[in-house]
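Undergrad: I would like to see how this sequence folds:
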Amino acid sequence: MIAVSIPLPRRLLAEFLGTALLVAVVVGSGIAAETLSPGDVGLQLLENSTATVFGLTVLILWFGPVSGAHFNPVVSVADWFLGRRRGAGLSLQEVGAYAVAQVAGGIAGAVLANVMFEVDQGLSAKDRVTDGHLVAEVVATAGLVALIFALVRTGRGALAAPTVGAYIGAAYWFTSSTSFANPAVTIGRVFTDTFAGIAPGSAPAFVAMQVVGLLLGIALTLALYPDAGARADDVVVPHPH
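TA: Okay, here's the model as predicted:
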């Protein structure tokens, strides 16, 4: 059977909704954790990370067959860059459209979480920039990109949902930044002054380090799987494109 390409508007809707719900999961579970476990930051992080693992896994399974479930401009850029010489993956114009949908979704998800938990709308005051946090964002983002393309190149894209969810859940704990690893999610989390928020002044540095992580992740992918770009159409999970 020949797969029929899914129109771009449907894919953009999937990316918007998926990113919005991902940020709603991250922010909403953070608010719930603060309420349910006041004074215990470790338990709050455990609750927040557990909800994110399950939520991200579900969202990849839900929207992946439509758009690939990137939910992350870094992943979309890597998809274009690695696939461009093989005629695979997103076009540069599609990358731009995906990024706009993802960032808009990230902001909408934070606003939605604020509404659901009756939190005042406003920008975060949580300054997160330290040298360790910035290094952590490079590590988390590079690992995410390299993991996704390793799965795709070896024909295991169907395992992306639980594997990517598990990686992000683990990175909550092994990185000091709690693994944002996503410019759209970072920008979205600026719009909530809660447990998961990030101050507007911290976000640009986080995004810059995520771009560095993107470049490192691409370099690792090419070193391990030089022909990974041939399977770029299957990122993050196989979908008609």
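
Undergrad: please make it C-alpha for all contacts and neighbour counts, starting now.
TA: OK.

Undergrad: for residue 216, list the residues it contacts.
TA: residue 142 (Cα atoms under 8 Å, 6 or more residues apart in numbering).

Undergrad: check which helix or strand it maps to.
TA: Using DSSP states H and E, residue 216 sits in helix 203-224.

Undergrad: ok, how many other residues are close to residue 241?
TA: 19 (other Cα atoms under 10 Å).

Undergrad: after the helix or strand harbouring residue 164, which helix or strand is next?
TA: Using DSSP H and E, residue 164 sits in helix 160-174. On the C-terminal side of helix 160-174, the nearest following helix or strand under DSSP H and E is helix 183-189.

Undergrad: buried residues, the biggest helix by length in the chain. List them.
TA: Looking across the chain with DSSP state H, the single longest helix is helix 8-36. By 16 or more other Cα atoms under 10 Å, the buried positions in helix 8-36 come out as 11-34.

Undergrad: check which helices and strands the next helix or strand after it sits against.
TA: Per DSSP H and E, helix 8-36 leads on to helix 41-67 as the next helix or strand towards the C-terminus. With contacts taken as 3 or more Cα pairs under 8 Å, 6 or more residues apart in numbering; DSSP states H and E, helix 41-67 sits against helix 8-36, helix 160-174.

Undergrad: got these as CSV, with distance to residue 111 columns?
TA: Shown next, in CSV, are these (distance: least, Cα to Cα, whole Å):
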stretch, distance to residue 111
helix 8-36, 8
helix 160-174, 22
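
Undergrad: state the distance from residue 147 to residue 66.
TA: Counting by Cα to Cα, to the nearest Å, the gap from residue 147 to residue 66 is 21 Å.

Undergrad: for the comparison step, fold the sequence that follows:
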Amino acid sequence: MNLPRKLIAEFIGTALLLATVVGSGIMGVALADGNDAVALLANAAATAGALYVLIVLFGPISGAHFNPAVTLAMRLRGELRNGETAAYIAVQIVAAIAGVLLAHAMFDLPLIQPGTHVRTGLPQWISEAVATFGLLLTILLGIRHRPTAVPALVASYIFAAYWFTASTSFANPAVTLARSLTETFAGIRPDDVLGFVLAQLVGMLAGCAVAHWLKPNDAGMSIARADERPTDFKPR
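TA: I've put the predicted structure just below:
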């Protein structure tokens, strides 16, 4: 399958994911009547549901990364070349920003509004490292042992990570950057983006290392072909 088709799938999937994250945050706050727990529940449920659908739809086309951390992990595994990796990440970043703008447009808000939600400090950085570490383990071990369950595994993990991490689990550098462009419930202050991204990269590297260490004796085992594992994360 050619690269342009993969990139289009990554663009659509990432944009819809961010529109879901930001849009559900806006709607959740509007309906929660000041109850942050209800708003967070709505945000987490909508994000998990969208992730499941998007991975099922776009996994067979692009691998459904929607996340530079996942793309870099696949590059480390030798599943992508350098040029493909750079193209994936560039498209994910642009698409994530487009998704935020789309959410703002749907709710008649200013398209660009720098985030004001302070998310910094060691607990937040540890949370992002843990969230990304768990996400990479979920993906890498999932495609090894239960490839057809990966969409449900990822969606379930992200739903849980919204609640057990202090940062509400961004776990995605493109998402983090894009969410610095919204003042809404899902936003992050631009000054805090770098700390989140660095923590996410640490978590990604740790997840890759542990997944490799846990590899069984059949070390040559890789992600299966599209006709065998239709929902895995291998770009095709």
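
Undergrad: just to revisit the earlier point, residues in structure 2 matched by the helix holding residue 164 of structure 1, start to end?
TA: Mapped onto structure 2 using TM-score structural alignment, helix 160-174 of structure 1 covers residues 150-164.

Undergrad: more neighbours, residue 147 and residue 66 of structure 1?
TA: residue 66 (24 against 18).

Undergrad: quick revisit: which other residues reach the match of helix 160-174 of structure 1?
TA: 40, 44-45, 47-49, 51-53, 55-56, 131, 134-135, 138-139, 142-143, 168-169, 231-232.

Undergrad: for stretch 89-99 of structure 2, same thing?
TA: For stretch 89-99 of structure 2, contacts defined as Cα under 8 Å, 6+ apart pick out 7, 10-12, 14-19, 66-68, 71, 174-175, 177-179, 181.

Undergrad: corresponding residues in structure 1 for it?
TA: Counting by TM-score structural alignment, stretch 89-99 of structure 2 corresponds to residues 99-109.

Undergrad: after superposition, how close is the matching stretch to structure 2?
TA: Superposing on structure 2 and averaging over aligned pairs (mean Cα distance after the TM-score superposition for structure 1), stretch 99-109 of structure 1 comes out at 0.4 Å.

Undergrad: ok, average deviation of the helix holding residue 216 of structure 1 from structure 2?
TA: Mean deviation for helix 203-224 of structure 1: 0.7 Å (mean Cα distance after the TM-score superposition for structure 1).

Undergrad: and the residue lying closest to residue 167 of structure 2 once chain neighbours are set aside, helix, strand or coil?
TA: Spatial nearest neighbour of residue 167 of structure 2, excluding adjacent residues (Cα to Cα, 6 or more residues apart in numbering): residue 124 at 5.2 Å. What DSSP: H, G, I helix; E, B strand; the rest coil gives for residue 124 of structure 2 is helix.

Undergrad: quick one: residue 32 of structure 1 and residue 141 of structure 1, what's the gap?
TA: 26 Å.

Undergrad: cool, and residue 198 of structure 1?
TA: 17 Å.

Undergrad: who has more neighbours, those two?
TA: Here residue 198 of structure 1 and residue 141 are compared on neighbour count by other Cα under 10 Å; more neighbours surround residue 141, at 28 against 25.

Undergrad: the more buried one sits in which helix or strand?
TA: helix 131-153.

Undergrad: how about residue 128 of structure 1?
TA: For residue 128 of structure 1, there is no enclosing helix or strand under DSSP H and E.

Undergrad: next one: residue 85 of structure 2
TA: helix 82-106.

Undergrad: tilt between that helix and helix 3-32?
TA: Between helix 82-106 of structure 2 and helix 3-32, the angle comes out at 30 degrees (axes from the mean of the first three to the mean of the last three Cα atoms, to 10 degrees).

Undergrad: now do the buried residues in helix 82-106 of structure 2.
TA: By neighbour count with 16+ other Cα under 10 Å, helix 82-106 of structure 2 contains the buried residues 84-86, 88-104.

Undergrad: which residue packs closest to residue 129 of structure 2, ignoring adjacent ones?
TA: Excluding the flanking residues, the one nearest residue 129 of structure 2 by Cα to Cα, 6+ apart is residue 203, at 4.2 Å.
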